[in-house]
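Enquirer: Show me the folded form of this:
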Amino acid sequence: MVNVSSYFGISCTVTCFMLWIFWPAEATILTKVGDGVKLTCSNNSLSGLNQLTWKMNKQMLFSLKEKGNRIHNSTLAADLDLKVLKSENELYSLVIKNIQTSHTGNYTCETSTDSGVFEENWELVVTEEDKSSSTSLIAIVAAAVFVFVLVIIGIVLMCFGQWKWKNENPAVSVRVKSKRIIKQQPEEIYENDLEIEQHAQTSRSGRR
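Expert: So this is what the prediction gives:
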């Protein structure tokens, strides 16, 4: 019993280790709405290519049989506006422009070559843009502009009120000026009387 249990324990460990090595690794890509992403299969998996398939959540997007042949597009790829590049440097890369939340999911590139079958996986996580900060900034700017406009309106109303009051009460300013003139008149008359009296005395003394 001991030998059997130890044998199964070793076999289980070896099996788990082999699965961990050969199980296709999955990369997680975090992106925001409106960004762009390009997924590229390994160059090694494209040598001696017999068939290539792009999938999203296990649903076929693009299919190619033999290198250089026409790529077959699915309706799902057309709805999501997905493209496949055909350049030599980026052969059969999956391109997603203007990412939306509907693009969130698991993407798989399956290739069948003369060397064997290969599979690469990506998990695309799309987050919506945080609009709270931009909304707060807009609110602050709007409040500042509103306060500034109120201050300008207050200054204009004060100036207009003073101008209107002066136009409606012109007699007040005239009275103030006339009072100042009346106060100066007795001093001028008194000085004139003194000059006349001095002149009369001088003329009398001259006659004697």
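
Enquirer: drop to CA atoms for contacts and neighbour counts, all remaining ones
Expert: Fine.

Enquirer: and after the longest strand along the chain, which helix or strand comes next?
Expert: The single longest strand within the chain, with elements called by DSSP state E, is strand 116-127. On the C-terminal side of strand 116-127, the closest following helix or strand by DSSP states H and E is helix 132-168.

Enquirer: which helices and strands sit right next to that following helix?
Expert: Contacting helix 132-168 under the criterion 3 or more CA pairs under 8 Å, 6 or more residues apart in numbering; DSSP states H and E is no other helix or strand.

Enquirer: here's the other one to compare against:
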Amino acid sequence: MLHTSGGMLGFSRNVRLSGAIFCCITWTFCTADVTFISKPAGSTVTLNCNTSISDLGQLIWQLNGEILFSFLNVDNGTLHESPAASRLNVRLNLNQSSVQRFALIIERANKSHSGNYTCETATIKGILIQKWELLITEEPENFQIYIVVAAVVIPVCILLLIVCVVVLRRSSKQKPKKIIRSLRPKKQTEAVYENCLEIERYHERLSGSQP
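Expert: Purely as a prediction, here's the structure:
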């Protein structure tokens, strides 16, 4: 009996030791490399968590250690959405016919969506952990505003420049005409004055020639 009890104790120790080694090996293989993703603000970001519903027990999406979604595959599936997911306006793809089922979808991403994302799935094969580091670059809205302003201001400036050139050309052509017009009346008055003098001289000659 002592031998049996000692054997049972040794067996239990071996089981515990094997379990600890198995957990360490499982943790080592489940900790995947981090995938770095950089996207401009305003774009749609999709993070695919590769898993199959047939052997899925539980799925958890996290951002910087905070749970966004937890899906428990019991009784047709139970989904829990955290307040953080609602605040960030992210959603989980639950379309059964989609190959991207359980993917995390971020629409109109902004800087608040930057961070470390983790998808942890528990299946009959073990635990699988997938990680992403998402970086959202500067807001494209400011850049778009600059483009719109440039697209409006540049044509307006070109149009104003063309109008100024046309006005200057017209004004330069009209100035000699004004000078000519202003001189014409003077020439006419001088000619009329000369004609009057000749007429008076003619009358004086006639009056002088008469007895």
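
Enquirer: Give me the TM-score for this pair.
Expert: A TM-score of 0.62 describes the superposed chains when it is computed by TM-score structural alignment, normalised by the length of structure 1; 162 aligned residues with a CA RMSD of 3.7 Å.

Enquirer: The residue nearest the centre of structure 1: what's it in contact with?
Expert: When CA atoms, centre = their mean is applied to structure 1, the residue found nearest the centroid is residue 134 (6.2 Å). Applying CA atoms under 8 Å, 6 or more residues apart in numbering, we find residue 134 of structure 1 in contact with no residue.

Enquirer: With residue 61 of structure 2 instead?
Expert: For residue 61 of structure 2, the contact set (CA under 8 Å, 6+ apart) comprises 67-70, 104, 117-120.

Enquirer: May I ask which helix or strand encompasses the equivalent of it over in structure 1?
Expert: Using TM-score structural alignment, the equivalent of residue 61 of structure 2 in structure 1 is residue 54. Under the criterion of DSSP H and E, residue 54 of structure 1 resides in strand 49-56.

Enquirer: Give me the buried positions along that strand.
Expert: Going by neighbour count (16 or more other CA atoms under 10 Å), the buried part of strand 49-56 of structure 1 is 49-56.

Enquirer: Could you do stretch 72-87 of structure 2 as well?
Expert: Result for stretch 72-87 of structure 2 [16+ other CA under 10 Å]: buried residues 72-73, 79, 81, 85.

Enquirer: give the contact list for whichever residue in structure 1 pairs up with residue 90 of structure 2.
Expert: Matched across to structure 1, residue 90 of structure 2 falls on residue 82, judged by TM-score structural alignment. Shown in contact with residue 82 of structure 1 (CA under 8 Å, 6+ apart): 94-97.

Enquirer: How much space separates the closest residue in space to residue 53 of structure 2 that isn't next to it in sequence from residue 50 of structure 2?
Expert: In space, and not counting its chain neighbours, residue 53 of structure 2 is closest to residue 73: 8.0 Å by CA to CA, 6 or more residues apart in numbering. Taking CA to CA, to the nearest Å as the measure, residue 73 of structure 2 falls 15 Å from residue 50 of structure 2.
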